[in-house]
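Asks: dropping the sequence and predicted coords here.
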Amino acid sequence: MKMWEYADWRKSSYSDNGADCVEVAFVAGGVAARDSKDPQGAVLVFDRWRWSAFVRRLSG
């Protein structure tokens, strides 16, 4: 079983009901991200430090 299989996936409240979004879930040791159009597709998993750096870079 993959650590994100039963995760509580969330997407931005700004996304309306569209499917062009990134969903994120907190998983053991970090954060998982996936494309909302393809929930069975690839999942990227970041440790907490790298996720924080990624978000800071996008926000900056």
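Replies: Okay, I see it.

Asks: going by C-alpha atoms from here, please, whenever you check contacts or count neighbours.
Replies: Noted.

Asks: residues of the helix or strand containing residue 33 that come out buried?
Replies: Secondary structure from DSSP states H and E places residue 33 in strand 30-35. For strand 30-35, a neighbour-count test (16 or more other CA atoms under 10 Å) marks 31, 32, 33, 34, 35 as buried.

Asks: that strand packs against which elements?
Replies: Contacts defined by 3 or more CA pairs under 8 Å, 6 or more residues apart in numbering; DSSP states H and E place strand 30-35 against strand 22-27, strand 43-47, helix 48-59.

Asks: so which of the ones you listed is the most packed in?
Replies: Most buried of the helices and strands packed on strand 30-35, by mean neighbour count (mean count of other CA atoms under 10 Å): strand 22-27, with a mean of 19.

Asks: check which helices and strands it is in contact with.
Replies: When contacts are defined as 3+ CA pairs under 8 Å, 6+ apart, strand 22-27 packs onto strand 30-35.

Asks: want to compare, so here's the second one:
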Amino acid sequence: MGKKLSTPEAHSVLEAAQKHHARGLQEQAQALCHLVTYKKLRAEELEETHSFRRNALIKEIY
């Protein structure tokens, strides 16, 4: 018979890779949340600014 591919070592390597990938996705999601919060706070600061200036600053925020 051929070599067994589903060894405990192979599973642990795969599990480590999946955990690493999940941590990366969580970090990206957290960074996006921070950016969205920043955008919201900056947009609130611009509420009373002239519309042309406000639109230019909103483009800058993005």
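Replies: Right, received. Where do you want to start? Please read these numbers as outputs of a predicted model, since none were measured by experiment.

Asks: tm score of chain vs chain?
Replies: Overlay of the two chains. TM-score (TM-score structural alignment, normalised by the length of structure 1): 0.27; 24 aligned residues with a CA RMSD of 3.0 Å.

Asks: which pair in the buried residues of strand 30-35 of structure 1 spans the largest distance?
Replies: Using CA to CA, the two most remote members of the buried residues of strand 30-35 of structure 1 are 31 and 35, lying 13.8 Å apart.

Asks: which residues does residue 43 of structure 2 contact?
Replies: residue 58 (CA atoms under 8 Å, 6 or more residues apart in numbering).

Asks: which SSE is it in?
Replies: Per DSSP H and E: helix 8-45 holds residue 43 of structure 2.

Asks: centre of the chain versus that helix, how much separation?
Replies: For helix 8-45 of structure 2, the distance from its own C-alpha centre to the chain's C-alpha centre is 5 Å (CA atoms, centre = their mean, to the nearest Å).

Asks: after it, next one along is what?
Replies: helix 51-61.

Asks: relative to helix 8-45, how tilted is that next one?
Replies: Comparing the axes of helix 51-61 of structure 2 and helix 8-45 via axes from the mean of the first three to the mean of the last three CA atoms, to 10 degrees yields an angle of 160 degrees.

Asks: now for helix 51-61 of structure 2, which elements pack on it?
Replies: Other elements packing on helix 51-61 of structure 2 under the criterion 3+ CA pairs under 8 Å, 6+ apart are helix 8-45.

Asks: give the buried residues for the helix it packs on.
Replies: Within helix 8-45 of structure 2, the residues that qualify as buried are residue 43, counting by 16+ other CA under 10 Å.

Asks: and if you look at stretch 42-62 of structure 2?
Replies: Neighbour counts over stretch 42-62 of structure 2 (16+ other CA under 10 Å) mark 43, 54 as buried.
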